[in-house]
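In: Predicted model and sequence follow; I will ask about them next.
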Amino acid sequence: MGVRGVRGAITVENDTKEEVISATKLMLEEIISRNGLQPEDIASMLFTTTEDVSSVFPAQAARLLDGENWAYVPLMCMREIPVPGSLPMCVRVIMHVNTDKSAKEIQHVFLRDAVKLRPDLTKQS
């Protein structure tokens, strides 16, 4: 079994604790669902936010996922590099997961305006 990175991103309209947590939770649930993940599969998660998202640590959303084992997944939040012209109001995550899936089998999740980040990896349902 190897370790793979699973990317995700979502945008919010307002920088409120409720909206950031809700959007982040939606993104995480979609990544988990599309990739058939369990908490035990996840080695760690790194979250970033753009400078305009500062109301809450998005990692708090992972603690609201179903199941007590989410408490044992290492989480960290960071600030995204403020590149001029980059997508605003964005929360990103990279999950390091233990999996037998190939890189091509991993489903990355980009929601809302974040689909602009990697249209080559975006699968619309």
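Out: Looks like it arrived, so ask away.

In: use CA for all of it now, contacts and neighbours both
Out: Noted.

In: How about the contacts made by the residue lying closest to residue 118 once chain neighbours are set aside?
Out: Once flanking residues are discounted, residue 118 sits nearest to residue 110: 7.5 Å by C-alpha to C-alpha, 6 or more residues apart in numbering. Shown in contact with residue 110 (C-alpha atoms under 8 Å, 6 or more residues apart in numbering): 8, 9, 10, 27, 117, 118, 122.

In: another one to put next to it:
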Amino acid sequence: MIRGVRGATTVTRNSADEIIEKSVALMEDIISENEIVAERVASVYFTVTEDLNDTFPAKSLRELDGWTHVPVMCMREIPVPASLPMCIRVMVTVETDKHQEEIEHIYHHEATKLRPDLQKKKGEG
């Protein structure tokens, strides 16, 4: 089955180093929590808010072993008034045996506000 795995994080400034660092951490958690193998990934799409343009978060995948050949693209998020600033979102399209409700969507930092209904409570499996 093909599933989409969502995630998002925020940065504190428009800095290439921080964008890559936070994107790597986000992807590492998405991969780990969902037992994702790069070979089973169809594509990865990153979006960024208008205030982030110092680098492409897609570069973060090149920091991960085995992800060199995974197709990846970056896009600009729709500039909705009062939306969360300094935000990086990601959608990983992957072949998996997991059921929809088993997928762990990962939200870091201020991005936890985007989907509080999907956040695990500390200590829950």
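Out: Noted; the coordinates are in hand. Please read these numbers as outputs of a predicted model, since none were measured by experiment.

In: Could I get the TM-score for this pair?
Out: Once superposed, the chains reach a TM-score of 0.95 (TM-score structural alignment, normalised by the length of the first structure), with 122 aligned residues with a C-alpha RMSD of 0.8 Å.

In: Now do the SS call for the residue nearest to residue 118 of the first structure.
Out: Assigned by DSSP: H, G, I helix; E, B strand; the rest coil, the conformation of residue 110 of the first structure is strand.

In: Which residue of the second structure is paired with it in the alignment?
Out: By TM-score structural alignment, residue 110 of the first structure lines up with residue 107 in the second structure.

In: Tell me the spacing between its match and residue 98 of the second structure.
Out: When distance is defined by C-alpha to C-alpha, to the nearest Å, residue 107 of the second structure is 19 Å away from residue 98 of the second structure.

In: Same question for residue 27 of the second structure.
Out: Relative to residue 98 of the second structure, residue 27 of the second structure is positioned 18 Å away (C-alpha to C-alpha).

In: quick one: the helices in the second structure?
Out: 16-34 (DSSP state H).

In: list the contacts for the nearest residue to residue 95 of the first structure once chain neighbours are set aside?
Out: Nearest non-adjacent residue to residue 95 of the first structure, counting by C-alpha to C-alpha, 6+ apart: residue 45, 4.4 Å away. The neighbours of residue 45 of the first structure, taking C-alpha under 8 Å, 6+ apart as the test, are 73, 74, 75, 76, 93, 94, 95, 96.

In: Produce a PyMOL select command limited to the buried residues of the contacts of residue 110 of the first structure.
Out: Of the contacts of residue 110 of the first structure, the buried ones can be selected in PyMOL as follows, counting by 16 or more other C-alpha atoms under 10 Å:
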select buried, resi 8+9+10+27+117+122
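
In: Name the nearest residue to residue 19 of the first structure, ignoring sequence neighbours.
Out: Residue 19 of the first structure's closest residue in space is residue 12 (C-alpha to C-alpha, 6+ apart), at 6.8 Å.

In: so how far is residue 6 of the first structure from the aligned partner of residue 95 of the second structure in the first structure?
Out: Under the alignment (TM-score structural alignment), residue 95 of the second structure pairs with residue 98 in the first structure. Residue 98 of the first structure is 11 Å from residue 6 of the first structure, where distance means C-alpha to C-alpha.

In: more crowded one of the two?
Out: Ranked by neighbour count (other C-alpha atoms under 10 Å), residue 98 of the first structure and residue 6 place residue 6 first, with 20 against 17.
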